[in-house]
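J.: here is my input; please provide its structure:
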Amino acid sequence: MALEVSVPSSMASLLLVLCYGMVMVGVVNSARFYELFRPSWALDHFIYEGDLLKLKLDNYSGAGFESKSRYLFGKVTAQIKLVEGDSAGTVTAFYMSSDGPTHNEFDFEFLGNTTGEPYLVQTNVYVNGVGNREQRLSLWFDPTKDFHSYSILWNQRLVMFLVDETPIRLHTNLEHRGIPFPKDQAMGVYSSIWNADDWATQGGRVKTDWSHAPFVSSYKAFEIDACECPVATTAADNLKRCSSGGGEKRYWWDEPTMSELTLHQSHQLMWVRAKHIVYDYCTDTARFPVTPAECVHHRH
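T.: Okay, here's the model as predicted:
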């Protein structure tokens, strides 16, 4: 059974509580790794230093972990410090995914670089098993020098990727245009580090230099503020229980203010797109001679 507690996720949520006169509910989980997650492979490549978790990649293996529960709507966040120095060929991923061939998935993939070159962040959205919606951007800071927060916000209206609370990508619900939107499958939260030198750095031209191994990504301050879904519950029941109903039950992610970007967020996203986007599948006419339908209708 999910623990439902009245915990505003932000000052904005607190104001909404006051305005609506209702109890805002969510599932607010501790930042301790083992309370939320479990290792999923290569346990000997995990390093624990108090509340700090490190995953290492060497020429034997990478490593990965997954959430103990599945969720439908809400926000997941991890603070991550990426591999320092020459990380070419490596990928550190932080993502949400459901199971099966028609799965939904929201990806952060951090593509390693040669020393002195900028890290690139690739995002992707899978809907009903179909991906190919990559965007890549450079960051406005060095993600190897300190921890930064990476978040995925998901509700019935949108999927938003955020870096230090700055939106870098918005995928909106366009079901009224006949375009599927991921809202019917509970998703787990995952992270991993692995070798992807066949594509990750300069299209695979720069390979992993194993003399620099182990490559280490560090994590702390995990947060899952979302609706937990019991394994045996049907998709329809999950959708019902994880959406705001009548009476006093309201989830913060269903509030009207969460259905679109604020003016400030819109300006932030415009800045990111103008200054930092280096690849957008929507403008790749070689791959997509016919512009993908969602690209025609998305404002961002």
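J.: can we go C-alpha only for contacts and neighbour counts from here?
T.: OK.
J.: quick one: the strands in the stretch 151-300 of the chain?
T.: 158-163, 166-172, 188-195, 215-229, 249-251, 277-280 (DSSP state E, counting those that start in this stretch).
J.: also the stretch 1-150 of the chain?
T.: Counting by DSSP E, counting those that start in this stretch, the strands of the stretch 1-150 of the chain are 23-25, 37-41, 46-49, 52-57, 63-67, 70-81, 90-97, 105-111, 120-126, 135-138, 148-154.
J.: kindly reformat the strands of the stretch 151-300 of the chain as TSV containing distance to Ser138.
T.: What follows is the strands of the stretch 151-300 of the chain, written out as TSV (distance: least, Cα to Cα, whole Å):
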stretch	distance to Ser138
strand 158-163	12
strand 166-172	10
strand 188-195	19
strand 215-229	18
strand 249-251	33
strand 277-280	7
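J.: determine the set of other helices and strands touching the lengthiest helix in the chain.
T.: Counting by DSSP state H, the longest helix found in the chain is helix 263-275. Secondary-structure packing of helix 263-275 (3 or more Cα pairs under 8 Å, 6 or more residues apart in numbering; DSSP states H and E): strand 166-172.
J.: gap between the nearest residue to Val163 once chain neighbours are set aside and Thr115?
T.: Among residues not flanking Val163 along the chain, Tyr150 sits closest, at 4.8 Å (Cα to Cα, 6 or more residues apart in numbering). Using Cα to Cα, to the nearest Å, one gets 23 Å for the distance from Tyr150 to Thr115.
J.: one more, please, to line up against the first structure:
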Amino acid sequence: MAVSLSPSLVKLSIFSLFVIVLVRVVGASRFDELFQPTWAPDHFSYEGEQLNMKLDNYSGAGFGSKSKYMFGKTTIQIQLVEGDSAGTVTAFYMSSDGPNHNEFDFEFLGNTTGEPYLVQTNIYVNGVGNREQRLGLWFDPTKDFHSYSILWNQRQVVFMVDETPIRVFTNKEKQGVAFPRDQAMGVYSSIWNADDWATQGGRVKTDWTHAPFVASYKGFDINSCECPVSVTADENVRRCSAGDKGYWWDHPVMSELSLHQSHQLMWVRANHLVYDYCTDSSRFPLPPPECNHHQSKG
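T.: This next block holds a predicted model:
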């Protein structure tokens, strides 16, 4: 029996195939093709295409992308510190420069042995952050590699874990909510000691007898509009925002979550969200303006 597909479904299927093919062509890159150590290179080690980065009582470590980008999708596979990781933070984030910077944060907050990691996300727009959300994961992130992604276009910022959306920040500029779309960002990661706040509000300190604390990385993938330093900031904004360039992340189907993704996000929030700044009346007696628009998404 022949099956008739609607034109919109045909378009969606073709676009989905296009994205799959594009991802296969781009693939993951080696660390040194996209990144370089930014501090404590003696705390780096390599096993083939796997990077290990350690924290001890002398230093943490960090790396950053060689280029800056605007829009697109960035993914890194990470295996987090195993065992007693209390007091440690492993961060994966994008950020622009300067006091009025934009920033998208994944911060993985270590815990005592047997207690689950918490993942904190945060968003800075024009230098203003304080948009923390925390959630548990539905797996043990220390036992294997999992992918952590940031999708960014002119309509939304989506944080994803193994392609499951865990947070969405939607462009609501028409309602007076600032949205990050005019600054190129670098891609960064670091491991560092944050025992003044990271674990149970700083009540549990880092136990240095368990050092070194090691986070491992692979699967480095940046599928974005690159912004050369030789090009002015305004020109990079024009080039990376041009609708006639055919960027995949500007396609209408990428402007919001699919129905399946919306259900995934609802499941994550219902079962794993443990803190949302939008509902913290002790910090914000009047909810921040974006919370009126992001309660269902974040």
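J.: report the TM-score for the pair.
T.: The TM-score (TM-score structural alignment, normalised by the length of structure 2) is 0.91; 282 aligned residues with a Cα RMSD of 1.8 Å.
J.: quick one: which of the strands of the stretch 151-300 of structure 1 is nearest Val130 of structure 1?
T.: With Cα to Cα, the closest approach to Val130 of structure 1 among the strands of the stretch 151-300 of structure 1 belongs to strand 166-172: 14.4 Å.
J.: so the closest one corresponds to what in structure 2?
T.: Aligned using TM-score structural alignment, strand 166-172 of structure 1 spans residues 164-170 in structure 2.
J.: before we move on, the earlier item: my guess is the residue nearest to Val163 of structure 1 contacts Leu82. True?
T.: No: in this structure, Tyr150 of structure 1 is not within contact of Leu82 by Cα atoms under 8 Å, at 11.6 Å.
J.: of these two, give the one with the bigger neighbour count.
T.: Set Tyr150 of structure 1 next to Leu82 and count neighbours by other Cα atoms under 10 Å: Leu82 wins out with 25 against 21.
J.: counterpart of that one in structure 2?
T.: Under TM-score structural alignment, Leu82 of structure 1 pairs with Leu80 in structure 2.
J.: for its match, give me its contacts.
T.: 90, 141-143, 145, 214-216 (Cα atoms under 8 Å, 6 or more residues apart in numbering).
J.: how about the contacts made by Glu223 of structure 1?
T.: 28-31, 76-78.
J.: neighbours of Thr114 of structure 1, how many?
T.: 19.
J.: ok, and the closest non-adjacent residue to it?
T.: Asp86 (4.7 Å).
J.: distance of Gly83 of structure 2 relative to Asp196 of structure 2?
T.: In terms of Cα to Cα, Gly83 of structure 2 sits 20 Å off from Asp196 of structure 2.
J.: next: Ser281 of structure 2.
T.: Ser281 of structure 2 is 23 Å from Asp196 of structure 2, by Cα to Cα.
J.: so which of those two has more stuff around it?
T.: Asp196 (15 against 10).
J.: counterpart of the more buried one in structure 1?
T.: Match for Asp196 of structure 2 (TM-score structural alignment): Asp198.
J.: do Lys66 of structure 2 as well
T.: So, by TM-score structural alignment, Lys66 of structure 2 is matched to Lys68.
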